[in-house]
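Asker: quick one, fold the following:
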Amino acid sequence: MASDKPSREQQSPEMIAFHSQYSALADTLSGNQSVILPFATHLYTNDIIDKTVHQNVQDSRNPPYERAVTILSAIESVKMKLLPEKTFRAVVLALRKIDLSMTANKLIEALEASGGTVPPDLVPQLSPNESRTSLPGDSQLPVLEDTEPDINDLMNFVAVHIVGDQWKMLANSLDFDEAEIESIAINNQDEVLECCRDLFNTWRSKAYPPYLWSELQTRLCSPTVKLNAVAQEIPKRREKQKEMDKKYEIYQHFDSPTIAVLMQKVGCEVSDKWRGIGSELGLSPSTLSTIGRKRGDDTLKIMEVFSKWQAQLTTPNTWSSVLIALSSPQVKERKLADIICSDLKK
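Answerer: Below you'll find the predicted structure:
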C-alpha cells in the first residue's frame, strides 16, 4: 500500500528545511520552556495551529518536550503541507519574537540548503540573549560538567549576582509554578539571597529539572532570565574560590577555635551575617531556619551557629573553615579573614 506521506522530491523546500530542524527545535523549546506558550500563541494568532493545540500547550503539567512536540507536529502535519511559505514565515517570525533569532537563522540556512528562496524580510538576524540550548555547537559559553552543585557554590557563584525579581524568573525557568514561587517569596520575606537559597534547596529536593551545573547554565541563559554573564563567569569564579580555599588551608593546623574566641574575632564583628556564615559552615537550611525563628539579636544567633557547627562538625572544626566561610562571596568578609590570619600568625 502506498504511503500518504509525500516523498522528498514532492516536498516543498520549506517542509524539508523544517523537518531537518525538527529535533533541534524541540530541544531548544523544551530547554527554554518559558517561551513555549508565547511561541504557540504567536502561531495561534496567525492561524498556524488550532485552538485545541494551543489549549494543550497551556497545560504546564505536561513535560516541556511533550508541549514542544505538540506544536511542531501540528505545524508539520497540517499547515506546512498546505501553506508551506506562509507557515515557514510565521514560524521564523514567532521564533524571533520570543528572542530565539539564532534558532530562526538555522531554519533559514536549512531553507537555503534545500533549494528554497529566502524572502528579503527573513534575512538572518542576531540575538545577544539567545539561550545556549538554541545554539548547537556554540563555543562562547564554557561547558559546565554534569555534576550536582553544592548549595554554597550556587549561593556564591549565582545568587550573589541576582537582583530584584530575577530569582523569580530563574525559578520559573526551573519549572517552578506560581504558587511555589509565591510561597518562597512569603517564607523569605522577599529577601533575594534567602529566596535563592530556598529555591536552590527546593530544586535539589525535587531533582527536576536535573540538578546539574549544566542544566543551571541552560536556564540562566534562557531568553526570560537573561543571566548569560553570570553563567559565563561561573567557571572562573569557581577556580578563584579554589585558590582562596587553598590560601587558607594552612590554618587547619592551628588550634581549633573556641566559641569564645570565635565570638571575639568574628561574632562581634559580623553578627548580622550569621546565616551566610552558618550556610558556609555546612549547617542545613532547617537548622538555620530554627535559629532564625528564635528570639534574640544577631549576636545570639551567630553564637548558636558556632555552637551547632562545633557540635555537628558539618565542616572541620578549624580556622581554615571559618576563614573560607568569611571570604566567600555570600559573606564578603575577606578583609576580616585576612585580619584574623595576621592575628593567628602572631
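
Asker: from here on, contacts and neighbour counts on C-alpha atoms
Answerer: Noted.

Asker: wait, Ile259 touches Trp309, no?
Answerer: No. With contact defined as Cα atoms under 8 Å, Ile259 does not count as touching Trp309 (10.2 Å).

Asker: between those two, point out the one with more neighbours.
Answerer: Trp309 (19 against 16; other Cα atoms under 10 Å).

Asker: quickly find the element holding that one.
Answerer: Per DSSP states H and E, Trp309 falls inside helix 298-312.

Asker: mind giving me the packing neighbours of the next helix or strand after that helix?
Answerer: For helix 298-312, the succeeding helix or strand toward the C-terminus, using DSSP H and E, is helix 319-327. For helix 319-327, the elements it packs on are helix 228-247, helix 274-280, helix 334-345, judged by 3 or more Cα pairs under 8 Å, 6 or more residues apart in numbering; DSSP states H and E.

Asker: alongside the first, I'd like the structure of this one:
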Amino acid sequence: MTPNPLRRAAAIIALSVLAFSGTAVAAQAATVEPSPSPTVTAEPTAEPTDEPTAEPTDEPTDEPTDEPTDEPTAEPTDEPTDEPTDEPTDEPTAEPTAGTVPVPALTVTQPTCNGLNVVNTGRIAIAPASTVDWVVFNEGGSLYAASEEDIEGSSENPGDAGQFDVAPGEYYVFAFPGDDKEFTDLGAWVLIEPEFDTTIFQTINITPFAGTCPVETQLTDATKGGFTSPANVTRGGTLVLSGLPAGAVLRGYLFSVPTDLGVATVAADGTLRLTVPAAVTVGTHRVALYRADGTLLGWQYVEVLAGGQLAVTGVDPVAGVLGGVVLVAAGGALVLARRRLAS
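Answerer: Predicted coordinates:
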C-alpha cells in the first residue's frame, strides 16, 4: 500500500523536531556549570538530647509515665490510691468510716458443788459495750422465730449487762453491734451471715455435774497427805499449800463445819493460795483439796488463829496438844518429887 503523502510529511516533521530538541538540550547541558551557595550556615543543626527537657509540656501526654513524678499534681486524682498517703488530707472525707466495737465478755459457769451440795444449774453472764444488744435463747428458740418461753435473757437497753442461772442444755447467745458498727476480734464468736449481717453468736452447752461433792467421812488416816500445809493461818489470811502438781485446778474446803475456800490453780512452783474467811471458828481444822471431778486429793491439819494471836509455827496442832499434856504431867511429877524430898 502506498503511504499517503501527508502522513509522510508529518512524520518527517516530527523526526526533525525531535532531532532539533536533542541537539538543543545537549548544547544547553554543555554550557551550564553548577555553582556553590554563596554562604554556609553558621552552626550545624542540633542533635536530639538523650534526656527529655526539664520543663513539662503544655499539654498532658496521652499515656502515663512509667515512673511517678516527685511532686504531687495540682489537682487530686479521680480514683483513690492503693496505699494511704503519708499526710492527712486538708478536708475530711464525705462519709465517715464504719466504727467498730469489742465483742461482749461472756462467762459460763457449769454446775458444781456448793459446800457439800450439788448445784444443778449453770450460769451465763454477759457484759457488752455501750451500743451492743444481746439475747439468749434455749434450745427451743430461734433468732427468726421465738416465743417468750424460748428466751432465757436479753438486754433491755444497749450496753446492759446480765447474768442468769440456766438448767443443763444447749443455749444460743446473739449480740448486735448497733449504730452501724462492726465487731472486731471475734474470738469464739461467729458472724451469723458474714456477707450480709454484723450479728454474732455463740453456742453454749451447760452440762450436768457428774462429780461428787466433798464428804467429811472421806477424811481418814488413809487419805491424809497429798500436800504440805503450814501449822496455822490467821482468820481472813492466806493459806499457802505446797507440794502440788503445777497447773492443777483444785477446790479447797475446811472441816468440820464445811467451809468452801473456792477454786484456784496451782502455781508453777507447786503452791496453791486460798483465803480463809474471817468468820471461820478459831481452832484446829482440816483443810481438804478436791479435783475438778470432785475426787479427794488429800487433807492436812491446820490451826486457825484469831487476828493478833501468837502463831506456833512448824508444830502439828495435834502434836502440840499432846506435848502440852506431857508438860503438865512432867510439872506435876516435879512438884510431887519436891514434896517427897521436903518430907
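
Asker: quantify their similarity with the TM-score.
Answerer: Remark: TM-score between the superposed chains equals 0.23 [TM-score structural alignment, normalised by the length of the second structure]; 133 aligned residues with a Cα RMSD of 6.7 Å.

Asker: so the helix holding Trp309 of the first structure versus helix 319-327, what angle?
Answerer: Taking axes from the mean of the first three to the mean of the last three Cα atoms, to 10 degrees, helix 298-312 of the first structure and helix 319-327 form an angle of 140 degrees between their directions.

Asker: counting by contacts, list what helix 298-312 of the first structure packs against.
Answerer: Looks like helix 298-312 of the first structure contacts helix 259-262, helix 274-280, helix 285-293 (3+ Cα pairs under 8 Å, 6+ apart).

Asker: what is the orientation angle of it with helix 285-293?
Answerer: Between the axes of helix 298-312 of the first structure and helix 285-293, defined by the same axes, to 10 degrees, the angle is 150 degrees.

Asker: buried stuff in helix 298-312 of the first structure?
Answerer: Along helix 298-312 of the first structure, these residues count as buried under the neighbour rule (16 or more other Cα atoms under 10 Å): Asp298, Thr299, Leu300, Lys301, Ile302, Met303, Glu304, Val305, Phe306, Lys308, Trp309, Gln310.

Asker: related to what we said a few turns ago, do you know which of the helices and strands packed on helix 319-327 of the first structure lies nearest Tyr22 of the first structure?
Answerer: helix 228-247 (25.4 Å; Cα to Cα).

Asker: would you mark the buried spots in that closest one?
Answerer: By neighbour count on 16+ other Cα under 10 Å, the buried set for helix 228-247 of the first structure is Asn228, Val230, Ala231, Gln232, Ile234, Pro235, Arg237, Gln241, Met244, Asp245.

Asker: out of the helices and strands packed on helix 298-312 of the first structure, deepest packed?
Answerer: The highest mean neighbour count among these, using mean count of other Cα atoms under 10 Å, belongs to helix 274-280: a mean of 25.

Asker: for that helix, packing partners?
Answerer: In terms of contacts (3+ Cα pairs under 8 Å, 6+ apart), helix 274-280 of the first structure is packed against helix 285-293, helix 298-312, helix 319-327.

Asker: need those in a markdown table with distance to Pro38 of the first structure, can you?
Answerer: Shown next, in a markdown table, are those (distance: least, Cα to Cα, whole Å):
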| stretch | distance to Pro38 of the first structure |
| --- | --- |
| helix 285-293 | 36 |
| helix 298-312 | 46 |
| helix 319-327 | 43 |
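
Asker: switch the helices and strands packed on helix 319-327 of the first structure over to a markdown table; also include distance to Leu170 of the first structure.
Answerer: Shown next, in a markdown table, are these (distance: least, Cα to Cα, whole Å):
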| stretch | distance to Leu170 of the first structure |
| --- | --- |
| helix 228-247 | 12 |
| helix 274-280 | 21 |
| helix 334-345 | 29 |
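
Asker: nearest to Pro38 of the first structure, out of these?
Answerer: When these are compared by Cα to Cα, helix 228-247 sits nearest Pro38 of the first structure, at 21.1 Å.

Asker: and the helix or strand Met155 of the first structure falls within, what does it pack onto?
Answerer: Assigned by DSSP H and E, Met155 of the first structure belongs to helix 151-157. Judged by 3+ Cα pairs under 8 Å, 6+ apart, helix 151-157 of the first structure is in contact with helix 192-206, helix 228-247.

Asker: quick check: which of those helices is nearest to Asn152 of the first structure?
Answerer: helix 192-206 (8.6 Å).

Asker: angle of the closest one against helix 285-293?
Answerer: With the same axes, to 10 degrees defining the directions, helix 192-206 of the first structure sits at 150 degrees from helix 285-293.

Asker: can you name the element that comes right after helix 192-206 of the first structure?
Answerer: Counting by DSSP H and E, the next helix or strand C-terminal to helix 192-206 of the first structure is helix 213-220.

Asker: tilt between that next one and helix 228-247?
Answerer: Going by the same axes, to 10 degrees, helix 213-220 of the first structure makes 140 degrees with helix 228-247.

Asker: related to what we said a few turns ago, right, and the helices and strands packed on helix 274-280 of the first structure - which one's nearest His54 of the first structure?
Answerer: helix 285-293 (40.3 Å).

Asker: what helices or strands is the closest one leaning on?
Answerer: By 3+ Cα pairs under 8 Å, 6+ apart, helix 285-293 of the first structure packs against helix 274-280, helix 298-312.

Asker: closest to Ile340 of the first structure out of those?
Answerer: When these are compared for distance to Ile340 of the first structure using Cα to Cα, the nearest one is helix 274-280, at 15.3 Å.

Asker: quick one: Leu323 of the first structure from Lys345 of the first structure, how far?
Answerer: For Leu323 of the first structure, the distance to Lys345 of the first structure (Cα to Cα, to the nearest Å) stands at 14 Å.

Asker: which one of these two is surrounded by more residues?
Answerer: Between Leu323 of the first structure and Lys345, counted using other Cα under 10 Å, Leu323 has the larger neighbour count: 26 against 8.

Asker: from Lys335 of the first structure, how far out is the more buried one?
Answerer: From Leu323 of the first structure to Lys335 of the first structure the distance is 10 Å (Cα to Cα).
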